[in-house]
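1. how does the following fold in three dimensions:
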Amino acid sequence: MRELWPYLRKHRGVLVVVAVLSVLSAGAALVQPVLVRTVLDAITAKRPVGSPVSLLVVLLLTGAALGGVRDYLLQRTAEGLVLTTRRRLAGHLLHLPIAEYDARRTGDLLSRVGADTTLLRAVVTSGLFEMVAGVVMVIGAVIAMAVLDPLLLAVALGGLAVGLGVAVTVSRRVRGLSTQAQARLGEMTSAVERSLSAARTIRASGAEEREAETVGRSATEAYEAGMRVARLEAIVGPASTAATQGAFLLVLGVGGARVASGAISVGDLVAFILFLFFLVMPLGQALNAYTRLQTGLGALQRIEEVLKIPTESESDISDLPRESDDAAPAVEFENVSFRYAQGEPILHDVSFAVPRNARVALVGPSGAGKSTTLALIERFYEVTDGSVRVNGADIRGLPRDALRRQLGYVEQEAPVLAGTLRDNLLLTAPGADDATLLRALDDVNLGVLVTRTPEGLDVQVGEGGVLLSGGERQRLAIARTLLADTPILLLDEPTSNLDARNEAALRDAIATAARRRTLIIVAHRLSTVVDSDLIVVLEEGRVVATGTHTELLDRSPLYRELAAHQLLVS
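-> Here you go, the predicted model:
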């Protein structure tokens, strides 16, 4: 209850009603053996049996009705619990630090939202309250059996004790093995997600069978983990059955002898056997419910593991000043060093300033740290040393959402979301009208997408933008960012997938945007940045030169080499 209560608190009113219905239903069931004994004694004494039989029927129907209402309320509560947990978990996942996505597999996170939350349903519907109802029935049955015949009660409990002891001991191990089984299921989901997301590459490489074997191994591991749980659960059923059958046989044997000796009547024995049935049945249900509860708590442990990871907003608290300085550069790096967790240093003592409304390019060989620089401005990661300032304020003192409202960012991969063209454009500008969306597409020479099919802005772009070309995906990502109308634009390789014609058109659009924005561009193609106000040259995580294109040709051997390779100088 301590682990489950935070999830059940919202439903406590309904759960109180369910608990009351469970008690009333159990009470109605426990009265029935007494009425059966009354009917049998009346038949033996040749008395009328109409009243006790009628009351027995009423109690039977009443118990069934109460149980039906209780089960419906439990199912509704369980579905509400799953919905609440999924929404909470999905919202939490979307706010995790980027470093957490780097460290975890997407499929495993998906498994926690899907499979693990589903197991919580069984905790409520056939776990927790089956145990509660079972306990009520067991206590009532034991009391009644003690009143009827203490000796027979001792015989019955002795027969049950051994088998139930084994079942309880085994059930305790289910939780840990269930957690392992869910982890293996998450790994299998990750393997499937990995294969499907790279289906074209796998098909082109003729690697279908190898990938199928990889997924098959993950599925086998999940199967073996599930079988370990199944083997333990399989012990619970036979142990309960053996205990039940042994108890009934003992009671019939000893009870028959006591009826023959006149110690108890036939009605007493029948009532006792019915009470034994009401004792054994809930005990078996409670044991199975306990096993399912342990499985659900194993899933809950995996959910809690993710929910305990601090989100970005939870780590935003800082004593650093937030006030901006109108005279300060738009973006400034001061002695910034950075390394990923347990990785090699990426940036070393990087310092440069980006004037307001200027166009600044970051160039250098692959692996120089250019994309990492943009990620630090976005606060996807925290600097290891030094500081990054936006408008004079250290970004560690700014809430991330407030910082990112000032930044437009186009990633190197230029991801496109599954859905329509309109869905993608509205991601950054949810209130934009069609005219604004069309204008943004025209700015990046992408207006043809709207006229290509009758759907216009509602044309589907496919999973990950697969129905678009690489250049179209990149331009769509840029149009989406331009719609945000932020004062600072961060563009990571904006023209890497464009032909010469579209590169020229996009370069004009970027130049137009730069008239009223600060622009920081990572580029391999120097032709797109030769007219920048400032070019920062990076090599192995260090700033090795800054200046204009002309100045760098004169004083930076690395820049001159890069320009020569791209035929910008002879």
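2. okay, CA-based contacts and neighbour counts for the rest of this
-> Noted.
3. please enumerate the helices of the stretch 201-350 of the chain.
-> Using DSSP state H, counting those that start in this stretch, the helices assigned to the stretch 201-350 of the chain run over residues 208-260, 266-307.
4. sec struct for the spatially most central residue of the chain, please.
-> With distances taken as Cα atoms, centre = their mean, the chain has residue 113 as the residue nearest its mean C-alpha position (3.6 Å). When the structure is split into helix, strand and coil by DSSP: H, G, I helix; E, B strand; the rest coil, residue 113 lands in helix.
5. in stretch 169-180, what counts as buried?
-> For stretch 169-180, a neighbour-count test (16 or more other Cα atoms under 10 Å) marks 170, 171, 173, 174, 175, 176, 177, 178, 179, 180 as buried.
6. that older thread, next, count neighbours for the closest residue to the residue nearest to the centre of the chain other than its chain neighbours.
-> Beyond its immediate neighbours in the sequence, the residue positioned closest to residue 113 (Cα to Cα, 6 or more residues apart in numbering) is residue 86, lying 5.8 Å away. Neighbourhood size, residue 86 [other Cα atoms under 10 Å]: 19.
7. again, but for residue 433
-> Around residue 433 there are 10 other residues, counting by other Cα under 10 Å.
8. kindly report the same for residue 256.
-> Residues near residue 256, counting by other Cα under 10 Å, number 16.
9. also this sequence, please, to line up against the first:
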Amino acid sequence: MTAPPTTRRVGLPALLPYLRAHRGTLLVVALLSLTSAGAALVQPLLTREVLDAIGAARPVTRLVGLLVGLLVVGAALDGIRDYLLQRTAEGLVLGTRRRLAGHLLRLPIAEYDQRRTGDLLSRVGADTTLLRAVVTSGLFETVTGFVMVLGAGTAMILLDPVLFGVTLAGVAAGLSVAMVFARRVRGLSEQAQARVGEMTSAVERAISAARTIRASRAEERETTGVGMAAGQAYDAGLRVARLQALIGPISTTAVQGAFLVVLGVGGARVATGAITIGDLVAFVMFLFFLVLPLGQALNAYTQLQTGLGALQRIEEMLDLPVEGATDSPAGPPGVPPARPARPTRPPGVAAVEFDRVSFGYPNAGPVLHEVSFTIPYGTRTALVGPSGAGKSTLLALVERFYEPTGGRLRVGGVDLRDLPRDRLRGQLGYVEQEAPVLAGTLRENLLLTAPTATEEQLLAVLAEVDLTRLVQRTPLGLDAQVGEGGVLLSGGERQRLAIARTLLANPPILLLDEPTSNLDARSEAALRRAIDTVAADRTLLIVAHRLATVVDADQIVVLDGGRVVAVGPHAELTQSSPLYRELAAHQLLVG
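-> All right, here's what the predicted structure looks like:
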């Protein structure tokens, strides 16, 4: 069973672990921001001194030079700060993507059964990108804005408390209204990101099945489906845009209104002699240092809410437990297991033993019912039966993609629950039913299981499965491209390449899931020869679609409805098992 997504609402404290790796740079940015803010706050006071000096016919050269110097220094500090912030933001996105991708690749297989690939891709791509704004436009603009507002407000109070009171009333009224709208941004942003994930899923679905869609003449229908998902993402994004569009004009109106009030009231106070013209100009400059950071801080707050909405979706994934979280360690994390040595074979111990194993997929009902049989070392066992009998599920249980809901499953006499997954899978070679081939080259596919294998070893394993011609038919050799999903290879070549890739890990136990399904007679014969070659000194468990490939197996396990109904060699089962005899008769293996 998999854990449900987190329901906790993440806040600013959830950002701290992401920022901790960049705390040194962020400290420098904070110091630069404070220094730049200090330099900016001094400028209105110097401007007042320049105006007063001009009015009193005093020299102003030194004051003007100092003012220009502060402008240049402030601009330089802002440039350095912005670069460091951008670099930190990119580093934050990079680290988050690496962490999230690593976590997603370690989720239990059951999680992939319940989630759409496009949504997972959206969380790694689009959601992590939104975290950039948290640093560049969120946290530090909010902090810097607070410093500027505090400094400007203090200076304005000292210059003219009455004028400051009038200004504060107008600004507070406008910004309080804007804050009401800004608080709603996060919820709408989460909805927009969810719609983007659904759209990505629709696109991924259509592209991954492009050939089927073309053959079915369903391009228009799929395009319509993707368009509907894109329309929903558009509508959700538009709701966020409308809300953000309201915030800007409200903030601008507050700024302009405050400016007009200050000019009117300030002009009257200059006329009465309460303040000088220099005081009024300095006050107006401080007003901009007050309201502009407030507007930026409000915008930063909306960006922060958007980023927290994306962080919510990221944390939902990171809160899911990874596969083997409770396993004892089998080696350094992230390091592929070395080629396993062939295990010792204690007398009387089976390679694989199913002991009354039961299993059911979540929300799908039971699939296996107290399945029991043993597979001795060095033998070949075939699983046969109608579709849906549970054959592939048995292989998935041996690989510990799922845990049995009842009974015991042992490998080498050890309960699988007592074996770390890395150690278990180091003893297993698994070739899936669809024999997936990764986009890239032959070499990259082979090195997936044995990253340190030499070119001689790669060529040798290809010869072992009769794929030498695959290397010879192009000058690129092992560096020839196989296409997305191995589309440039035939079905038989994909199957044998998957087997070759598995053999490079040198597994003592080999699991093959319907290796000859959908192959022509020539490809099937080549694959059978390859299986016969690799079977030497290995234990094989084969899910068989075509009985001709397993008639010489040491034992055949017949499954029906998730239960074992017969076990024995081919000749015996044709006499003792009506179901097996029927399957064999349909494939012309019995008279």
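10. list the TM-score for the superposed pair.
-> The TM-score (TM-score structural alignment, normalised by the length of structure 1) is 0.98; 567 aligned residues with a Cα RMSD of 1.4 Å.
11. so who does the closest residue to residue 561 of structure 2 other than its chain neighbours touch?
-> Nearest residue to residue 561 of structure 2 in three dimensions, chain neighbours excluded: residue 389, at 4.8 Å (Cα to Cα, 6+ apart). Contacts for residue 389 of structure 2 (Cα atoms under 8 Å, 6 or more residues apart in numbering) come out as 367, 559, 560, 561, 562, 563.
12. ranges for the helices of the stretch 101-250 of structure 2?
-> If DSSP H, counting those that start in this stretch is used as the criterion, the helices of the stretch 101-250 of structure 2 fall at 109-114, 117-122, 128-133, 140-159, 161-182, 185-208, 210-215, 219-272.
13. in structure 1, what stretch matches the last one?
-> Helix 219-272 of structure 2 lines up with residues 208-261 of structure 1 when matched by TM-score structural alignment.
14. try the fourth one
-> Mapped onto structure 1 with TM-score structural alignment as the criterion, helix 140-159 of structure 2 occupies residues 129-148.
15. so how far does the matching stretch sit from its counterpart in structure 2?
-> Superposed on structure 2, stretch 129-148 of structure 1 shows a mean distance of 0.2 Å to its aligned residues (mean Cα distance after the TM-score superposition for structure 1).
16. one step back: three-state assignment of the counterpart of the residue nearest to residue 561 of structure 2 in structure 1?
-> Structural alignment places residue 389 of structure 2 opposite residue 368 in structure 1 (criterion: TM-score structural alignment). Three-state assignment for residue 368 of structure 1 (three-state DSSP): coil.
17. which residue range of structure 1 does stretch 423-443 of structure 2 align onto?
-> Residue correspondence for stretch 423-443 of structure 2 in structure 1, counting by TM-score structural alignment: residues 402-422.
18. ok, now stretch 168-175 of structure 2?
-> Going by TM-score structural alignment, stretch 168-175 of structure 2 lines up with residues 157-164 of structure 1.
19. now that stretch, how far from the centre of its chain.
-> Relative to its parent chain, stretch 157-164 of structure 1 has a centroid offset of 42 Å by Cα atoms, centre = their mean, to the nearest Å.
20. with structure 2 overlaid, how far apart is it on average?
-> Averaged out, stretch 157-164 of structure 1 is 0.7 Å away (mean Cα distance after the TM-score superposition for structure 1).
21. give me the contact list for that stretch.
-> Looking at stretch 157-164 of structure 1 with Cα under 8 Å, 6+ apart, the contacting residues turn out to be 239, 240, 242, 243, 244, 246, 247, 250.
22. likewise stretch 226-242 of structure 1?
-> Residues external to stretch 226-242 of structure 1 that are found in contact with it (Cα under 8 Å, 6+ apart): 163-164, 166-168, 170-171, 173-174, 177-178, 181, 284, 287-288, 291.
23. nearest to residue 431 of structure 1, out of those: which one, please.
-> Sorting those by how near they are to residue 431 of structure 1, with Cα to Cα, puts residue 181 at the top with 45.2 Å.
24. structure 2: which residue goes with the closest one?
-> Match for residue 181 of structure 1 (TM-score structural alignment): residue 192.
25. was I right about that match contacting residue 236?
-> Yes. Counting by Cα atoms under 8 Å, residue 192 of structure 2 touches residue 236, with 4.7 Å between them.
26. give me the more crowded residue out of these two.
-> A side-by-side neighbour count of residue 192 of structure 2 and residue 236, using other Cα under 10 Å, places residue 192 first with 24 against 20.
27. quick one: residue 222 of structure 1 and residue 215 of structure 1, what's the gap?
-> Computed as Cα to Cα, to the nearest Å, the residue 222 of structure 1 to residue 215 of structure 1 distance reads 11 Å.
28. with adjacent residues omitted, what lies nearest to residue 264 of structure 1?
-> Beyond its immediate neighbours in the sequence, the residue positioned closest to residue 264 of structure 1 (Cα to Cα, 6+ apart) is residue 258, lying 6.1 Å away.
29. the one you found contacts residue 252, doesn't it?
-> No. Counting by Cα under 8 Å, residue 252 is not a contact partner of residue 258 of structure 1; they are 9.8 Å apart.
30. which residues touch the nearest residue to residue 106 of structure 1 once chain neighbours are set aside?
-> In space, and not counting its chain neighbours, residue 106 of structure 1 is closest to residue 190: 6.1 Å by Cα to Cα, 6+ apart. Residues in contact with residue 190 of structure 1, defined by Cα under 8 Å, 6+ apart, are 105, 106, 107, 108.
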